[in-house]
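[1] fold the stuff below for me.
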Amino acid sequence: MAGDPRPTIAVTGATGRLGGRVARLLAAQGIAQRLAVRSPERAPELPGAVAVRCAYDEPAQVRAALEGVDTVLMVSGSETPDRVEQHRTFIDATAAAGARRLVYISFFGASPDATFTLARDHWATEEHLRASGLATVVLRDNFYLDFLPELVEADGVIRGPAGDGRVAAVAQDDIAEAAAAVLTDPYEHDGATYSLTGPEALTLTEAAGVIARRTGRAVRFENQTVDDAYASRAGQAPDWQLDAWVSTYTAIASGELDGVTGDVPTLTGHPATSLDDLLARAQGGPR
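    Model prediction:
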């Protein structure tokens, strides 16, 4: 790939949906970047971008990949039982490589006792990052707005123990724009934690109504008990993953995913995307 072989920005996760969006936004601005990915052959070919092999759990590989980089965007790793340990390894190796700053994609309301089990992983990662000596910027995104339509099962039902709780889900495009804004002027954001949300907090009943209206399908939400939620998903994944799936809904029920912030408009300069707007754009129709 063309470009400066020693750019000052590195983007991880560029073969995925979020990291790839960020990389394309930076490339469109003419910003050189290093795409630090597990499989360089799968990295997008972008002007000014250089792909290098970088697995979170390979510290020597991380140090080599990030040598000469000033600012690193860390998209959280794949959901595995050892994800926190991989994150810690990556952070330590990033500091050892001489980077000054790490921008971490975390999760809304990350805490050691969060209902959503994977939010606890993000909290542990944040704690390690703060102790690393690196300048830090934390982007805590709510659940992906893009994910809500994927909750609809083949029979048109969203099922889970979410009750009447609300979720301020945020579009991946908005997260990517916020991250790109931070990366293009990182010194202005050192030490900041941003909570990225959509412009509204919806119940899953309301979300089902929006999806139904935009798609023309009959879509509804069916509340489950926690026991029913586990029973209906039994045998589909390991226990830790079942806990993550079910706690997606119980975190909504608890109110921990409610609350709209202005951080997306502040960072991107435009209103956050609503579910209705997201679906309208996907269909190419009027908003």
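[2] from here on, just use CA atoms for contacts and neighbour counts.
    OK.
[3] for the residue lying closest to Leu257 once chain neighbours are set aside, the count of nearby residues, please.
    Closest residue in space to Leu257, ignoring its immediate chain neighbours: Val167 at 4.8 Å, by Cα to Cα, 6 or more residues apart in numbering. With neighbours defined by other Cα atoms under 10 Å, the count for Val167 comes to 29.
[4] residues contacting Val167?
    142-143, 201-204, 252, 255, 257-259 (Cα atoms under 8 Å, 6 or more residues apart in numbering).
[5] helices or strands next to the helix or strand in which Gln61 is found in the packing?
    Under the criterion of DSSP states H and E, Gln61 resides in helix 59-66. Applying 3 or more Cα pairs under 8 Å, 6 or more residues apart in numbering; DSSP states H and E, one finds that helix 59-66 contacts strand 49-53, helix 83-96.
[6] by how many degrees do that helix and helix 83-96 diverge?
    With axes from the mean of the first three to the mean of the last three Cα atoms, to 10 degrees as the basis, helix 59-66 and helix 83-96 are set at 50 degrees to each other.
[7] and helix 59-66, how far from the chain's centre?
    23 Å (Cα atoms, centre = their mean, to the nearest Å).
[8] again with stretch 11-18
    That offset, for stretch 11-18, works out to 10 Å (Cα atoms, centre = their mean).
[9] and for comparison, fold this next one:
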Amino acid sequence: MTTPLLGVTGSTGAVGGRVARDLADRGLAQRLVVRDASRAPRLDGAEVATASYRDGDSMRAALDGVEVLLFVSASESADRMTEHATAVRAAAEAGVRHVVYTSFLGASADCTFTLGRDHWATEGLIRESGMAHTFLRDSLYLDFLPLMAGEDGVIRGPAGDGRLGAVAREDVARVATAALLDPAAHAGRTYDLTGPEALSFTEIAATIADVTGRDVTFHDETVEEAYASRAPYDAPGWQLDAWVSTYTAVHAGELDVVTDHVEQVTGRAPTSLRDLLSRG
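    Okay, the predicted model is just below:
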């Protein structure tokens, strides 16, 4: 049986890069779709195609012959939905049969986390395209949590005592690889990808402090304080809304979710925050 050509976007990033390396280690042919070929990883069996989600013609050319595609969501921007719509249409027109898309936990038209609404809309575009699909609804990334602390070691946001079942990017990558390797087994499936536990930001800060020795604490802001403390960054409104709603989604309980989907798909228990930090 001929192995279908796999396409991987986001190979210059953390999730897509891990997937691309895993596929190469297995000796599988793949096409890395990147905006800048000079940044693409050099992997055995991997060809590189230059394309942008914003450019339908370049995407169609890059995806010609690809049957199964890892579609890593575009970087946050004011017009990310335009990029996604262009990329999905190009994939369908190029003949892609199955899309594995990195979505967000609890994605819906009215979820609290504003960017989760974009993911819901993108899922809809993929469904409507007629391509088979697998949706990976990732919680917030464990890897990102230490970066949420400011230079003073304080994590600030209106999360209250809400809890968060954050997931390691390496676990998301393993699930994505499994779906690419056996798309038929994962067709039509939506996986809620979380870590093994849900922690409050107070507990997250305490864990980071305990493992790293850094003095890290959590300060529960009001929503008004959250916007005010981020105002010096002079970010556009959509970006401020995304930053603040990360915390209000936790406060609302929408990310207080722990599933066994990582282990169900990969056969391995998901990584905890303590384990991730302990590796250095």
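[10] could you get me the TM-score between them?
    The TM-score (TM-score structural alignment, normalised by the length of the second structure) is 0.97; 277 aligned residues with a Cα RMSD of 1.0 Å.
[11] quick revisit: and Gln283 of the first structure, which of the helices and strands packed on helix 59-66 of the first structure is closest to it?
    strand 49-53 (31.1 Å; Cα to Cα).
[12] how big is the offset of that closest one relative to the second structure?
    Once fitted to the second structure, strand 49-53 of the first structure is off its aligned match by 0.6 Å on average (mean Cα distance after the TM-score superposition for the first structure).
[13] start and end residues in the second structure for that strand, please.
    Aligned using TM-score structural alignment, strand 49-53 of the first structure spans residues 46-50 in the second structure.
[14] just stretch 80-97 of the first structure next, same as before
    Mapped onto the second structure using TM-score structural alignment, stretch 80-97 of the first structure covers residues 77-94.
[15] swap in stretch 62-70 of the first structure?
    Counting by TM-score structural alignment, stretch 62-70 of the first structure corresponds to 59-67 in the second structure.
[16] show the end-to-end separation of that stretch, please.
    Its start and end residues considered, stretch 59-67 of the second structure measures 14 Å (Cα to Cα, to the nearest Å).
[17] helices and strands around the longest helix anywhere in the first structure, which ones?
    When the first structure is parsed with DSSP state H, its longest helix is helix 239-254. If you count contacts as 3+ Cα pairs under 8 Å, 6+ apart, helix 239-254 of the first structure packs onto helix 117-130, helix 226-233.
[18] where do the strands of the stretch 101-250 of the second structure begin and end?
    132-138, 154-157, 163-164, 190-193, 199-200, 217-220 (DSSP state E, counting those that start in this stretch).
[19] can I get those strands in a markdown table including distance to Arg279 of the second structure?
    A markdown table is the format used below for the strands of the stretch 101-250 of the second structure (distance: least, Cα to Cα, whole Å):
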| stretch | distance to Arg279 of the second structure |
| --- | --- |
| strand 132-138 | 22 |
| strand 154-157 | 22 |
| strand 163-164 | 21 |
| strand 190-193 | 21 |
| strand 199-200 | 20 |
| strand 217-220 | 21 |
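[20] what's the most buried one of these?
    Neighbour counts averaged per stretch over the strands of the stretch 101-250 of the second structure are highest for strand 163-164, at a mean of 26; criterion: mean count of other Cα atoms under 10 Å.
[21] list the residues that contact the residue nearest the centre of the second structure.
    In the second structure, the residue lying closest to the centroid (Cα atoms, centre = their mean) is Thr102, at 5.0 Å. Taking Cα under 8 Å, 6+ apart as the criterion, Thr102 of the second structure is in contact with 71-73, 135-138.
[22] indicate which one of the helices and strands packed on helix 59-66 of the first structure is closest to Ala179 of the first structure.
    The nearest among those, by Cα to Cα, is strand 49-53 at 17.0 Å.
[23] okay, the angle between that closest one and helix 59-66?
    Going by the same axes, to 10 degrees, strand 49-53 of the first structure makes 170 degrees with helix 59-66.
[24] helices or strands up against strand 49-53 of the first structure?
    strand 33-37, helix 59-66.
[25] most packed of those?
    Highest mean neighbour count among those (mean count of other Cα under 10 Å): strand 33-37, a mean of 28.
[26] residues in the second structure aligned with it?
    With TM-score structural alignment as the criterion, strand 33-37 of the first structure aligns to 30-34.
[27] now stretch 163-177 of the second structure, how far from the chain's geometric center?
    For stretch 163-177 of the second structure - counting by Cα atoms, centre = their mean - the centre lies 8 Å from the chain centre.
[28] what's the end-to-end length of it?
    End-to-end for stretch 163-177 of the second structure, by Cα to Cα: 28 Å.
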